[in-house]
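Participant: okay, structure incoming, though there's no sequence with it:
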């Protein structure tokens, strides 16, 4: 929803936000950023599910896809805590459920070492990740390249997004003590 003010009339600049009542005079850009996150998150979630479906695995949720790729990352075994930390997920039960689902689909395997379970992708899981990558190259990367966007600017934007996610994480912790 856009704020209907007119910058030419000397009033507040026009902002594209989802909740005008949350826009702060101190940092209106945060509301614009949050709206971008909202629509970006949902578009990215749809993309992951549809890309994985095109790769042959239509039953996976966005979190399942993220967990699978995280476990596959650098071909190293991961613990539940490792995956949660990498994905910045506090609710370990959500990632645990995804790992159980991926294990039931034979995309990851579980090995008990001492008191902890370690996960790694199976051959089938690695093949699923490779198929996802092929679909990603064809449907996303090629389109990205034709847009002519400044790849350095995209990298800088990614760094700013990580920094802002830290700010939101800190704010979330502060909100728990209010």
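Facilitator: Ah, there it is. Note that the structure is a prediction, hence the values are computed from the model and not measured. Numbers count the residues shown, from 1 in each chain.

Participant: from here on, contacts and neighbour counts on C-alpha atoms
Facilitator: Fine.

Participant: where does the nearest residue to residue 112 once chain neighbours are set aside fall, helix, sheet strand or coil?
Facilitator: Spatial nearest neighbour of residue 112, excluding adjacent residues (CA to CA, 6 or more residues apart in numbering): residue 118 at 6.2 Å. Following DSSP: H, G, I helix; E, B strand; the rest coil, residue 118 is assigned to strand.

Participant: could you report the neighbour count for residue 118?
Facilitator: By the criterion of other CA atoms under 10 Å, residue 118 has 19 neighbours.

Participant: correct me, but it touches residue 76?
Facilitator: No. Taking contacts as CA atoms under 8 Å, residue 118 lies outside contact range of residue 76: 9.8 Å.

Participant: now the strands for the protein?
Facilitator: 78-79, 108-113, 116-121 (DSSP state E).

Participant: buried sites along the longest helix along the chain?
Facilitator: As assigned by DSSP state H, the longest helix anywhere in the chain is helix 28-54. Buried residues in helix 28-54, counting neighbours by 16 or more other CA atoms under 10 Å, are found at 28, 31, 32, 35, 45, 47, 48, 49, 50, 51, 52.

Participant: take a look at this one as well, against the first:
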């Protein structure tokens, strides 16, 4: 069985677990995770297709995310700001994305710090044009669709709050699990 087939089988097992064998809260968590997988895939598809409609197709998801974060509030941001705002800890990938955006001329250094971590970046005019085009596509399609449904704004605000809380719970659960794995493997004193 291939790795992809094994993962598909695991997902199918989660989705088809008999409801009588798991608690109501576990059923709710299962349903949330399944919806999160669907949402994540749909959001990734949206970003890919929206980026595909941009004047340049040189950006991948990471670079587009970095460019959007650097565009936020019109203030220069460094690597640690980008990592925090994107909730990512893969600094090497973010550094690569920053280098790519610099080489494409979509961002520029706003300050040279004593180290790479202290250097801040801002979008250039072409970089701002890409973000503005993305935002216009989003306004013309997604925001219009969301706006056509009554009560959606309040529901999205509540969902946003819940997603932030769940992000914290997943982070905490991951930390707990990592420490337990370390204990099990004898890596912790």
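Facilitator: Thanks, I have the structure now. The model shown is predicted, which means the values in this text are computed figures rather than measured ones.

Participant: where does the TM-score land?
Facilitator: The TM-score (TM-score structural alignment, normalised by the length of the first structure) is 0.83; 162 aligned residues with a CA RMSD of 1.9 Å.

Participant: still on that earlier bit, make CSV from the strands of the first structure and add distance to residue 102 of the first structure to it.
Facilitator: Shown next, in CSV, are these (distance: least, CA to CA, whole Å):
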stretch, distance to residue 102 of the first structure
strand 78-79, 14
strand 108-113, 6
strand 116-121, 9
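
Participant: deepest in the core, which of the ones you listed is it.
Facilitator: Neighbour counts (mean count of other CA atoms under 10 Å) averaged over each of the strands of the first structure peak at strand 116-121, with a mean of 20.

Participant: so which elements touch it?
Facilitator: helix 62-72, strand 78-79, helix 80-87, strand 108-113 (3 or more CA pairs under 8 Å, 6 or more residues apart in numbering; DSSP states H and E).

Participant: which residue packs closest to residue 83 of the second structure, ignoring adjacent ones?
Facilitator: Closest to residue 83 of the second structure by CA to CA, 6+ apart is residue 89, at 6.3 Å.

Participant: what's the neighbour count on residue 73 of the first structure?
Facilitator: So residue 73 of the first structure, with other CA under 10 Å, has 15 neighbours.

Participant: which helix of the second structure spans the most residues?
Facilitator: helix 152-184.

Participant: which residue in the second structure aligns with residue 167 of the first structure?
Facilitator: Under the alignment by TM-score structural alignment, residue 167 of the first structure pairs with residue 169 in the second structure.

Participant: ok, now how distant is the nearest residue to residue 92 of the first structure once chain neighbours are set aside from residue 138 of the first structure?
Facilitator: Sequence neighbours aside, residue 84 is the residue nearest to residue 92 of the first structure in space, at 6.5 Å (criterion: CA to CA, 6+ apart). According to CA to CA, to the nearest Å, residue 84 of the first structure stands 29 Å off from residue 138 of the first structure.
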